[in-house]
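1. got a structure for you, letters missing:
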């Protein structure tokens, strides 16, 4: 049996996404991990105090979460608001929460400017994605937590069973 798993709250069906909805990931392993007390749930944006619903936000100019952490890019709302500080604060809270709870792994919603780990939106608000990670995913990975997108749950199952 592997260690604890940080999971995006929206994947458990919680209505924390920008549009007020969840994105329930139905998989037998999630129920098993929940029953074993191995799941630790967080929404970085909610942890940073952002409202629900909130305007959609993307990392600008096709940049990545690592670029944001290094001060080379911002997170902008479709309305033009700069929410970079909130997203960084959410990532820091998620990392502290994961470390406090002994998480070795993270199962995160892909596409998000926080939690994306395979592909994220390109900042044009046109629905286009590019390879890259969100801010929380980048910070967790820097700290040695192994990241899986919701589409990679089978690999996480194989690694932790």
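-> Yep, it's here. For clarity, every value in this text was computed on a predicted model and none was experimentally measured.
2. Please count neighbours and contacts with C-alpha atoms only from this point.
-> Noted.
3. Next, the contact list for the residue nearest the centre of the chain, please.
-> Centre of the chain computed as the mean C-alpha position; nearest residue by C-alpha atoms, centre = their mean is residue 115, 1.9 Å away. By C-alpha atoms under 8 Å, 6 or more residues apart in numbering, the contact list for residue 115 reads 8, 108, 109, 133, 134, 135, 136, 137.
4. Okay, one more to line up with it:
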């Protein structure tokens, strides 16, 4: 079983209440090989919700998630990541395909934390927890890598 960001599977759970369906991810779900999940919703957030980005805390190596208006949402995002990992374990998933740039699901890049549209190298809180749990991660932007990985089985 593969866990996939629910927005990639066509579910309208993004911060703005939309989806960003990706055909190859939708095909995995339709075939029963993938299970969609949304860590923000698992953490208790509503849809739609205010945009949020990851920020490095001053004088620290700790990342936090803040809404555009400045609310600290870190505990909600951590709870969602933990619930996502529980789901992965229940489903027997060791692979996840996640939404790049998300403060939860970004695999290789996330927004700067300044709400300026700039990207920086990094990973979201869910992606980090999954990686620390030895899951194999792909972003929605890595179809070729996914296909190469999948064809090796």
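-> Yep, that arrived. What you see is a predicted model, and the numbers here were worked out from it, not measured in a lab.
5. From residue 25 of the first structure, how far out is the aligned residue in the first structure for residue 32 of the second structure?
-> For residue 32 of the second structure, the aligned position in the first structure is residue 37, judged by TM-score structural alignment. Going from residue 37 of the first structure to residue 25 of the first structure by C-alpha to C-alpha, to the nearest Å gives 17 Å.
6. Which one of these two is surrounded by more residues?
-> Neighbour count, other C-alpha atoms under 10 Å: between residue 37 of the first structure and residue 25, residue 25 has more, with 15 against 11.
7. which SSE is the more buried one in?
-> Using DSSP states H and E, residue 25 of the first structure is not contained in any helix or strand.
8. Aligned counterpart of it in the second structure, please.
-> With TM-score structural alignment as the criterion, residue 25 of the first structure lines up with residue 22 in the second structure.
9. Setting aside sequence-adjacent positions, which residue approaches that match most closely?
-> Once flanking residues are discounted, residue 22 of the second structure sits nearest to residue 8: 5.3 Å by C-alpha to C-alpha, 6 or more residues apart in numbering.
10. doesn't residue 139 make contact with the one you found?
-> No: in this structure, residue 8 of the second structure is not within contact of residue 139 by C-alpha atoms under 8 Å, at 10.0 Å.
11. out of the two, which sits in the busier spot?
-> Taking other C-alpha under 10 Å, residue 8 of the second structure and residue 139 do not tie; residue 8 has more neighbours (27 against 23).
12. Quick one: map the more buried one onto the first structure.
-> Using TM-score structural alignment as the criterion, residue 8 of the second structure maps onto residue 11 of the first structure.
13. isn't its match right up against residue 21?
-> No: using C-alpha under 8 Å, residue 11 of the first structure is not in contact with residue 21; the gap is 10.3 Å.
14. Correct me if wrong, but residue 53 of the second structure is in a helix.
-> No: judged by DSSP: H, G, I helix; E, B strand; the rest coil, residue 53 of the second structure forms no part of a helix; its state is strand.
15. What does it correspond to in the first structure?
-> Residue 53 of the second structure maps onto residue 58 in the first structure, by TM-score structural alignment.
16. burial measure for its match, as a count.
-> Other residues within reach of residue 58 of the first structure, judged by other C-alpha under 10 Å, total 27.
17. next one: the one 5 residues further on
-> Neighbourhood size, residue 63 of the first structure [other C-alpha under 10 Å]: 23.
18. Skip the chain neighbours and tell me the closest residue to it.
-> Residue nearest to residue 63 of the first structure in three dimensions, not counting chain neighbours: residue 73, with 6.4 Å by C-alpha to C-alpha, 6+ apart.
19. hang on, the one you found packs against residue 82?
-> No: applying C-alpha under 8 Å as the test, residue 73 of the first structure and residue 82 come out as separate, 10.7 Å apart.
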